[in-house]
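Q: Predicted model, plus sequence, below.
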Amino acid sequence: MKINMYIDGEWVEALSGERKNIINPANGEVIASTADGSVDDAKKAIKAARKAFDSGIWSNLSAEERAAYLYKIADRLEEKATELAFLETLNNGKVIRATTTADIPVAIQTFRYYADQVKELKKESYIRADSSETIIIHEPIGVCGLIVPWNFPLMMAAWQIAPALAAGNTIVLKPSELTPVSAFKLFEIIEEVGIPAGVANLVLGPGSKVGNELAESLDVDKVSFTGGTKTGQSIMHAATSNMKKITLELGGKSPLIMFDDVDFEAAVENAMFGIFHNAGQVCSAASRLLVQEPIYDKFVERLAERANKIVVGNGESENSEMGALTNEFHMNEVLSYIKSGIEEGARLVCGGKRLTENGLERGFFVAPTIFADVNEDMRIVKEEIFGPVLVVQKFKDEEDAIQKANDSIYGLAGAVFTEDMDRAKRIVSKLRAGITWINSYHLAYVDSPWGGYKQSGIGRSLGSAGLEHFMEMKQINIHQHVKPVGWYAN
């Protein structure tokens, strides 16, 4: 598969002519060749988006007209759903059951949701005592740079593209240089449905060059970034060049609080899903499990038994329950965290190694890993690992659980499991996190805002907030006739 960039309505090579290979993380095989862009390619894409926005070719369309394009994109995604799910698995390493049941369907839902939302957006109007009128309207921000990660390539792209286009902006999308395949397929659809040239642009290349240019450029009015907190801080700093609007969805070290009154086996399975789904490569992963003292030892033992039975394998297999990590560099980072946990004295309950048997030797597989008897000062407790590594802590009571849960620089997500709904609601109200669950984990809905507190980010994706973050609000005050102010004596 040959992947190029899509700039100003044309498929183009990188200006340098450079290309790079994309590999399947399950077996190391080359699956595609992609244009490897740089700063000049980003500038070219930004220029096209700027020209298209200033022309009004997109922003001057009615909300209904823009929505019609989004519906068409959703329809074409649905027609190609099987192919897209396979390609996402091939490129990312995740299991096919996830791309089939979640990643692709959610992307489709997102385009339809924002098509509906923008059509329903109404202006506000207020009549004043002096018979003047104030109208509040929403307008597009302008050129939006969208930087999306490698863990949910198509879904995260949809989360940003759909509201940005619905609002009337023009866009430059930069997918991860590791996982550009589904973005390429999405832009083939964007071309097919006839979105005007320059409105939607795809630029490929490393974040240090392409992403930084999107953040720094004076011609970009907003940048939206999903990824690690340190990179998010760099994006935020670069965006001060013209005080551009920013949305940052960053890291997490999310707690799952398990009380001793839960359905034991169901709770164990939910804890597994909270951390091992997508091999732990989820910003909101339940990577800190807090278990009440009376069931702590039994829970850790049973969790390890179940984790050791997880079917780890090539994501293309319907039997696989956990796939490969997306790239070799990241796998080695995860393994270094595991080594750190052992050196700092945490008890390794299960896993803790790269898997290289039964056909996995060429892939980037890490065994489901659980540490117990940890303390708050350990790196594996404090820092985001972004892999299939769980740390388990014990707690005494509500107060202790809340204190431990909030003891983090992050505040993306959190959950509590208990049969006592009053207790659950008390705890959720005190969790410093933007996404919370009671007796479930990882469920997400396109109509509800997604984002975090503290160093987990700024702003929200999804829901009505996701659309508002791509729009400016304008106040218009109307007097039918000019009247004297009556302020000055002469």
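A: Sure, I can see it.

Q: alpha carbons only for contacts and neighbour counts from here, please
A: OK.

Q: how about the helices of the stretch 351-490 of the chain, start to end?
A: Along the stretch 351-490 of the chain, counting by DSSP state H, counting those that start in this stretch, helices occupy 379-382, 398-405, 421-430, 463-468.

Q: How far away from the center of its chain is the last one?
A: This means helix 463-468. Here the centre of helix 463-468 is set off from its chain's centre by 15 Å, with CA atoms, centre = their mean, to the nearest Å.

Q: do the shortest one as well
A: Between the mean C-alpha location of helix 379-382 and the chain-wide mean there is a distance of 22 Å, by CA atoms, centre = their mean.

Q: go on, the second one?
A: Computed by CA atoms, centre = their mean, the chain-centroid distance of helix 398-405 equals 27 Å.

Q: Residue 166: which of the helices of the stretch 351-490 of the chain is closest?
A: With CA to CA as the criterion, residue 166 lies closest to helix 463-468 of the helices of the stretch 351-490 of the chain, at 7.8 Å.

Q: second one coming, line it up with the first:
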Amino acid sequence: MTKGNEATDPRPEPDLDRWNCQWINGEKVTDARDSITVYNPATGEAVGRVPRGDGETAARAVDAASHALTGWGRLTAVQRTAYLNQWADRIERERNELARLMSREQGKPIEEAAGELDGSAQFIRWYAEEGKRVYGETIPGSRPDQRIMVWRQPVGVVGMITPWNFPAAMIIRKAAPALAAGCTIVVKPASQTPLIAVALFQLLMDTGIPKGVANLVTGSAATISDVFLSDARVRKISFTGSTEVGKSIMERAAIQLKRLSLELGGIAPVIVYPDADLELAAKSIVGNKFENCGQVCNGINVIYAHEAIRQELSERIVELTRALRVGPGDEPDVDIGPLIDREAMLRVDRLVADSQAKGAAIRTGGYRLMDEKYAHGHFYAPTVLTDVNDEMDVMKEEIFGPVAPIASFADEDEVIARSNATPYGLAAYVFTRDVSRVYRMCEQLEFGMVAVNGTSLSVPQAPFGGIKESGSGREGGHHGLDDYMDLKYINLNLEGKGG
């Protein structure tokens, strides 16, 4: 479905080479034979380029991380904390410029980008402090001469593969706990959004962090991940992306029994009961659903409205959705930017068409934006669908776009069963004032995270992650630090005491 006509009005080309480098062993690396051009999804213009690193480049980065591991791991937590806090300081000072850069390459509104950077700095500071609290244990022995201790030590070199939808936060959420734990890292950012990654690493290098502790390689995900998976010195891989790719990584990682953190796909339901605050529910749902143009892993995929309030809730959601302003992220007062690329836009269009063909009503939106300022980008009108049923693809696939399907339900057991009838288990949301129901829902919903009377889940102190085919491991909280630590059991027998 399209609306409007295409136009041609290319914008002036910016400095493409400002961030054209990789970071290996504390040095800028620009010797790649080829480069990757990065395009603004709102305008289609080239906004930068980075080297197209290869397997040899990735191997050099692993070498550097491996050589730096012992020295970094032996620093005190307080020493590592100083580098992390300096990194956060620099991100906060450069926040506005970084937000503009992120908006140009990813498309999200500058205000959203700035919020992502604020949250990233908070994650760094939280782990800078949490790294000081890596406590061991002393366990009573079984004999008078026996002393049992448990130490927590860094897992080693970590390969990190990050996505394009939150290109700063996803790097920070992995790098901060790993560095705080004493691990060294090699990061491979998404090829759609590598510029913000290079900029963040520039700020990290400016702290004077020891060479080789943090490395960044840009290029083919398949080629670089192949090095991560085949090199025995890479003891852990942290990946955020599709379940399909996550399964492939898990299968190959099993050969060397590498540690894994996988944050994968999700089909998140929100369930709204008649006793809920409907104004709060509608605002929270729209805020979550259309954040980052719907391209959020824990974003709401389907809205289950109790049949007693289905019409009222739908009207509130439609009204709020119609008020959303769509445009390039660097324009003032824009609420929603573009989808990341043409493929994503066409996929959303297909899901809406399938729903309409199977009986859904399009209450607002339902078409691509193509005229005037939208002509060169990947824009889709914020869309609300009602009369949605379980046979529609929007109920079975991760939408990852600005489409809000509303389905109705009659009772608690029914909606729990329908919500759990998915291989995914990342996040779920519930709106109700009934405390007993809150406990029943939280206990029975098969998801790694459940939010009640709100839709915000990402905070530094809590464990973010899913179950089932939504992945394993956690980002956030002391649990996120644990994912970068090995336990070592020490059994000490004292001399001269017998036994």
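A: Sure thing, it's come through. Quick caveat: nothing in here was measured; it's all calculated off a predicted structure.

Q: TM value for the aligned chains?
A: After superposition, the two chains reach a TM-score (TM-score structural alignment, normalised by the length of structure 1) of 0.94; 481 aligned residues with a CA RMSD of 1.6 Å.

Q: Take the helices of the stretch 351-490 of structure 1 and write them to a markdown table, including distance to residue 46 of structure 1.
A: Formatted as a markdown table, the helices of the stretch 351-490 of structure 1 follow (distance: least, CA to CA, whole Å):
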| stretch | distance to residue 46 of structure 1 |
| --- | --- |
| helix 379-382 | 38 |
| helix 398-405 | 42 |
| helix 421-430 | 42 |
| helix 463-468 | 21 |
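
Q: For residue 238 of structure 1, which of those helices is the nearest?
A: Closest approach to residue 238 of structure 1 among the helices of the stretch 351-490 of structure 1 (CA to CA): helix 463-468, 22.2 Å.

Q: Just tell me the aligned range of that closest one in structure 2.
A: The aligned range for helix 463-468 of structure 1 in structure 2 is 477-482, by TM-score structural alignment.

Q: mean offset of the matching stretch relative to structure 1 (after superposition)
A: Its aligned residues in structure 1 lie a mean 0.5 Å from stretch 477-482 of structure 2 after superposition (mean CA distance after the TM-score superposition for structure 1).

Q: picking up where we left off before, kindly present the helices of the stretch 351-490 of structure 1 as a markdown table, with separate columns for distance to residue 353 of structure 1 and mean neighbour count.
A: Shown next, in a markdown table, are the helices of the stretch 351-490 of structure 1 (distance: least, CA to CA, whole Å; neighbours: other CA atoms under 10 Å):
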| stretch | distance to residue 353 of structure 1 | mean neighbour count |
| --- | --- | --- |
| helix 379-382 | 15 | 20 |
| helix 398-405 | 27 | 18 |
| helix 421-430 | 35 | 14 |
| helix 463-468 | 39 | 21 |
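
Q: Relative to residue 69 of structure 1, which of these is closest?
A: Using CA to CA, the helices of the stretch 351-490 of structure 1 put helix 463-468 closest to residue 69 of structure 1, at 16.4 Å.

Q: any residues touching that closest one, and which ones?
A: By CA atoms under 8 Å, 6 or more residues apart in numbering, the surrounding residues in contact with helix 463-468 of structure 1 are 114, 117-118, 163-164, 166-167, 446-450, 460-461.

Q: and which of those is nearest residue 45 of structure 1?
A: Nearest to residue 45 of structure 1 among those: residue 164, at 16.2 Å, using CA to CA.

Q: contacting residues for the closest one?
A: With contacts defined as CA under 8 Å, 6+ apart, residue 164 of structure 1 is in contact with 144, 170, 171, 467, 470.

Q: Please tabulate those in CSV, including the columns distance to residue 413 of structure 1.
A: Compiled in CSV, these are given as follows (distance: CA to CA, whole Å):
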residue, distance to residue 413 of structure 1
144, 27
170, 31
171, 29
467, 21
470, 23
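
Q: ok, back up a step: quick one, which of the helices of the stretch 351-490 of structure 1 is nearest to residue 136 of structure 1?
A: Nearest of those (CA to CA): helix 463-468, 13.2 Å.
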